[in-house]
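Chemist: Give the three-dimensional model of this entry:
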Amino acid sequence: MPYSPGIVYQLSPAPGERCIICNTAITNGFLVCSIECAERQLQSTPLVPLRQYHRAYKDVVSRLRAQWKHSTSAPTVRAVYAVITSESSNTTYLDYRAQVESKRHCTRLNFRPGNERLRWHGSFSKCDLANIGTKICGILDGCPLCSILRESFKVEKYQGGGLFGRGIYSTATSSKADNHAHISRGSYRALTLASVVAGYGKQLSDENHGLTEPPAGYDAVLGIPRAGGTFLYDETVVYDNDAIRPVFLIVYG
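Modeler: As a prediction, the model looks like this:
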C-alpha cells in the first residue's frame, strides 16, 4: 500500500499531484510517494510544510474554521505541516485498525475501517512556534507537542484531569482543542489533527474519572454534551497508543 503521513488521509486522485517530499508525480491521492521517501525524510524531521495552494493545506484550514464553535473568530493560520510517521508506527496503527474492524465491521455501516476519523488535539508546547520551521525541539520529555510529533501519542504520559480517566483525548471541535494548546514561548499556537480509530464508542454524558480503558464491549469513549451537563463540547477518548496517530500540525495565531 502506498505510504501516507496520515493513514486516514487520502485525497481523490487528481492530475498534476506530486509527492510533498521529493516532488515525484503521484496519481493515487496520497501525499507521499513511497515508504523509502518517508523514511529518508524522518532522518532529519517528521515535519513537511504544505504550500498554501496544496489541496491538503486548504482542506485542513477549512476544517479548522468550520469546526471552530466558540464565539471567538477562527485564528489566522500561519503554516500547515504534514507529520511523517515511520513504517513501523504505521504498521502497528494499521494492525490495530484491522483488529477493530474485524470485530465491529464498521465498513458495513458505511464508516471507514475501524470507524477511523480525523480529530483535533491541543497540547502544551515549550517551543517558540513562530520560529519552529521544520525543527523539533530537543526537550523531548518536557515538550508534549514535540514528543507527539516525534513518537506519537502515549497514554503513559497522561497528566491527569481528563473527564474520562487515563486516556488520549481528541475532539471534533477545533476551538475546544485550542483551549488545551498552551504555550510557554512566543505568541503562536498549534493544534495536531490526528487519525483516530474510534471503533464502537461508548457514549457518555457524565464524567467518569476512574476509567483506564473503554467500558467492556467498546473501543473508545465518546463524550456527548447534554443540557445542564458538566462539559460543553465533544470528546473522543482512546486508551491504546496504537489507536491514534498525528497527521498534520497547524500553527496559527
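
Chemist: CA only for contacts and neighbour counts going forward, please
Modeler: Noted.

Chemist: Which parts of the chain are strands?
Modeler: 47-49, 77-83, 116-121, 125-128, 168-170, 183-185, 189-197, 201-204, 220-223, 235-238, 244-252 (DSSP state E).

Chemist: Measure how buried Arg189 is and give me the count.
Modeler: By other CA atoms under 10 Å, 26 other residues sit near Arg189.

Chemist: Which neighbouring elements make contact with the lengthiest helix in the chain?
Modeler: What stands out as the longest helix in the chain, according to DSSP state H, is helix 87-104. Judged by 3 or more CA pairs under 8 Å, 6 or more residues apart in numbering; DSSP states H and E, helix 87-104 is in contact with no other helix or strand.

Chemist: Endpoints of stretch 40-48, how far apart?
Modeler: End-to-end span of stretch 40-48 (CA to CA, to the nearest Å): 12 Å.

Chemist: Buried ones in it, by neighbour count?
Modeler: By neighbour count on 16 or more other CA atoms under 10 Å, the buried set for stretch 40-48 is 41-42, 45-48.

Chemist: Residues in contact with it: which ones?
Modeler: 20-21, 81-86, 134-136, 149-150 (CA atoms under 8 Å, 6 or more residues apart in numbering).

Chemist: can you rerun that using 7 Å?
Modeler: 21, 81-85, 134-135, 149-150 (CA atoms under 7 Å, 6 or more residues apart in numbering).

Chemist: what do you get for stretch 144-159?
Modeler: 46, 83, 123-125, 136-137, 140-141, 166-168, 239-241, 244-246.

Chemist: ditto for stretch 160-170
Modeler: So stretch 160-170 is in contact with 119-121, 155, 158, 207-212, 235-239, going by CA under 7 Å, 6+ apart.

Chemist: what ranges do the helices span in the stretch 1-150 of the chain?
Modeler: 35-42, 55-66, 87-104, 144-151 (DSSP state H, counting those that start in this stretch).

Chemist: Give me the nearest residue to Ser175, chain neighbours excluded.
Modeler: Trp68 (4.7 Å; CA to CA, 6 or more residues apart in numbering).

Chemist: quick one on the thing from earlier: show me which of the contacts of stretch 144-159 are buried.
Modeler: By 16+ other CA under 10 Å, the contacts of stretch 144-159 give 46, 83, 123-125, 136-137, 166-168, 239-241, 244-246 as buried.

Chemist: Following up with a second sequence; could you model it the same way so I can compare the two?
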Amino acid sequence: MGIPQTGPAVRDSRRHTPKESTRLIPLKTSNPKYQEIRALFLKGWKHPEKDRPIIQGIYLIVYPSERLEPYRKYRSHVERLNLRSGFDKGSNEQLLFHGTTRLCALGDSNRSIVPCSLSTCSLCCIISKLYDVRKCGSKHKFRRFGTGLYTTSCSSKADDYFHAGGKDSKYRTLLVNRVVVGKPCIRRYNATNLTEPPPGHQSIIGVPGADLNYEETVVYDNNAIHPAFMIAYTNTSEPPLQSKAATLLSTLFKTPVAS
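Modeler: Modelled structure (predicted):
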C-alpha cells in the first residue's frame, strides 16, 4: 500500500485561493506554545561546532481555516488507516524544522508579519502557498531520499539550509512544521530514487549511523505537512547588524553604546 490518497479535489483545493490572508502573530515568552517551540529548538541544536542560538522571536503562522482542511483530512485518513493496521501511533504528527532561503525581513520585528510577494523568497512562498513536492531539488540537487519534502528534528541541521539570499537581515529564520509522519520507514543508507515511501508506510526517517550524521524526515504528499510556526534567531557568533555597529562605535570611541 502506497501513500494514502485524499483525492484530486482535496489536493487541488490548496491552490485556488492564493490571495487569502496569511499572517504571523508574535508569541509572548509566557505563552506555553512559545515555551514548547523554544524547548524543541534548543534541544534540537546538536552540532557541536555551532554556537548556541539566541531566539529573537517565535511567530504563530495563521491561516484561514479552509486552507488547512486538506492537511486535516490527510491526517485523519492516516490516523484511521494506521490504527486499523495495528500501528498505535496513528497519524504520528510531529513538529519538525525546515530551513530555506529568505529574501525579505519577515520576522525581523513584530511589525514584519506579512509574507512578501517575491517569487524567489522561498520562505514566504512556502508560508503563502504551502509546500510543493515538485520544487524538491530546486535549491539543492542532492536528494538523499528522493523527491520529497524534507524536515528534521535537528534544528542545527535545518539551520544549514537557511540562506539570506544576499540581502542584509538582522536574523536567521526556521520554519517549524506540523508533519504527518504516520508509520515511517527507517533508513540508514541513501535511497536517491524514491518518489514515495515503501508500501505500508507514509514517510522515510533517515537515522544517523551510516550515511547520515543527523536525523531527517521525508514525506511525499503535499498534504502531509504545513508550516505552523516561524523562529527568528541569531547565532552568538553572528550578532545582529545593529550590535555589530554598536560594537564598532564602542571600539572607536572607547565608551559603551546604549542599546
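
Chemist: Can you tell me how far the aligned partner of Val196 of structure 1 in structure 2 is from Asp51 of structure 2?
Modeler: By TM-score structural alignment, Val196 of structure 1 lines up with Val179 in structure 2. As judged by CA to CA, Val179 of structure 2 and Asp51 of structure 2 stand 27 Å apart.

Chemist: Let me see the contact set for the equivalent of Thr217 of structure 2 over in structure 1.
Modeler: If you follow Thr217 of structure 2 across to structure 1 using TM-score structural alignment, you land on Thr236. If you count contacts by CA under 7 Å, 6+ apart, Thr236 of structure 1 has them with 169-171, 221-223.

Chemist: any idea which of those residues is the one closest to Leu64 of structure 1?
Modeler: Distance to Leu64 of structure 1 across the contacts of Thr236 of structure 1 (CA to CA) is lowest for Thr171, with 11.7 Å.

Chemist: Wait, that closest one touches Glu235, no?
Modeler: Yes: counting by CA atoms under 7 Å, Thr171 of structure 1 does reach Glu235; the two are 4.8 Å apart.

Chemist: The two - which one has more neighbours?
Modeler: Shown here are Thr171 of structure 1 and Glu235; by other CA under 10 Å, Glu235 has more neighbours (26 against 23).

Chemist: Tell me which residues touch that one, please.
Modeler: So Glu235 of structure 1 contacts 169-171, 222-223 (CA under 7 Å, 6+ apart).

Chemist: Distance of it relative to Cys143 of structure 1?
Modeler: 23 Å.

Chemist: next one: Gln159 of structure 1
Modeler: 13 Å.

Chemist: now Tyr169 of structure 1
Modeler: For Tyr169 of structure 1, the distance to Cys143 of structure 1 (CA to CA) stands at 17 Å.

Chemist: More neighbours: which of these two?
Modeler: Comparing Tyr169 of structure 1 with Cys143 by neighbour count (other CA under 10 Å), the higher total belongs to Tyr169, at 26 against 19.

Chemist: Tell me the residue in structure 2 aligned with the more buried one.
Modeler: Match for Tyr169 of structure 1 (TM-score structural alignment): Tyr150.

Chemist: Just give me the residue closest to the centre of structure 1.
Modeler: Nearest to the mean C-alpha position of structure 1, counting by CA atoms, centre = their mean, stands Ala194 at 1.2 Å.

Chemist: give the contact list for that one.
Modeler: Ala194 of structure 1 makes contact with 118-120, 244-248, according to CA under 7 Å, 6+ apart.

Chemist: right, so the helices of the stretch 1-150 of structure 1: which one is the most enclosed?
Modeler: Of all these, helix 144-151 carries the top mean neighbour count, a mean of 21, counting by mean count of other CA atoms under 10 Å.

Chemist: coming back round to it: quick one: contacts for the match of Val196 of structure 1?
Modeler: 93-96, 224-226.

Chemist: neighbour-wise, which of the residues you listed leads?
Modeler: Busiest of the contacts of Val179 of structure 2 [other CA under 10 Å] is Ile225, holding 30 neighbours.

Chemist: wouldn't that one be in contact with Val180 here?
Modeler: Yes: under the criterion of CA under 7 Å, Ile225 of structure 2 makes contact with Val180 at 6.4 Å.

Chemist: how many neighbours does Gly57 of structure 2 have?
Modeler: For Gly57 of structure 2, the count of nearby residues is 21 (other CA under 10 Å).

Chemist: Just give the closest residue to it, not the sequence neighbours.
Modeler: Leaving out its chain neighbours, the residue that sits closest to Gly57 of structure 2 by CA to CA, 6+ apart is Ala232, at 5.2 Å.

Chemist: Could you do Pro197 of structure 2 as well?
Modeler: Closest to Pro197 of structure 2 by CA to CA, 6+ apart is Ser203, at 5.6 Å.

Chemist: now do Asp88 of structure 2
Modeler: Asn82 (7.1 Å).

Chemist: Tell me the residue in structure 1 aligned with the one you found.
Modeler: Structural alignment (TM-score structural alignment) places Asn82 of structure 2 against Arg104 in structure 1.

Chemist: Report the separation between its match and Asn115 of structure 1.
Modeler: 9 Å.

Chemist: Now do the shared contacts for these two.
Modeler: Contacts common to Arg104 of structure 1 and Asn115, judged by CA under 7 Å, 6+ apart, are Gly199.

Chemist: on that earlier part again, just the buried ones from the contacts of stretch 160-170 of structure 1?
Modeler: 119-121, 155, 211, 235-239.

Chemist: Just the closest of the contacts of Val179 of structure 2 to Ser169 of structure 2, please.
Modeler: Taking CA to CA as the measure, Ser169 of structure 2 sits nearest to Leu96 out of the contacts of Val179 of structure 2, at 23.9 Å.
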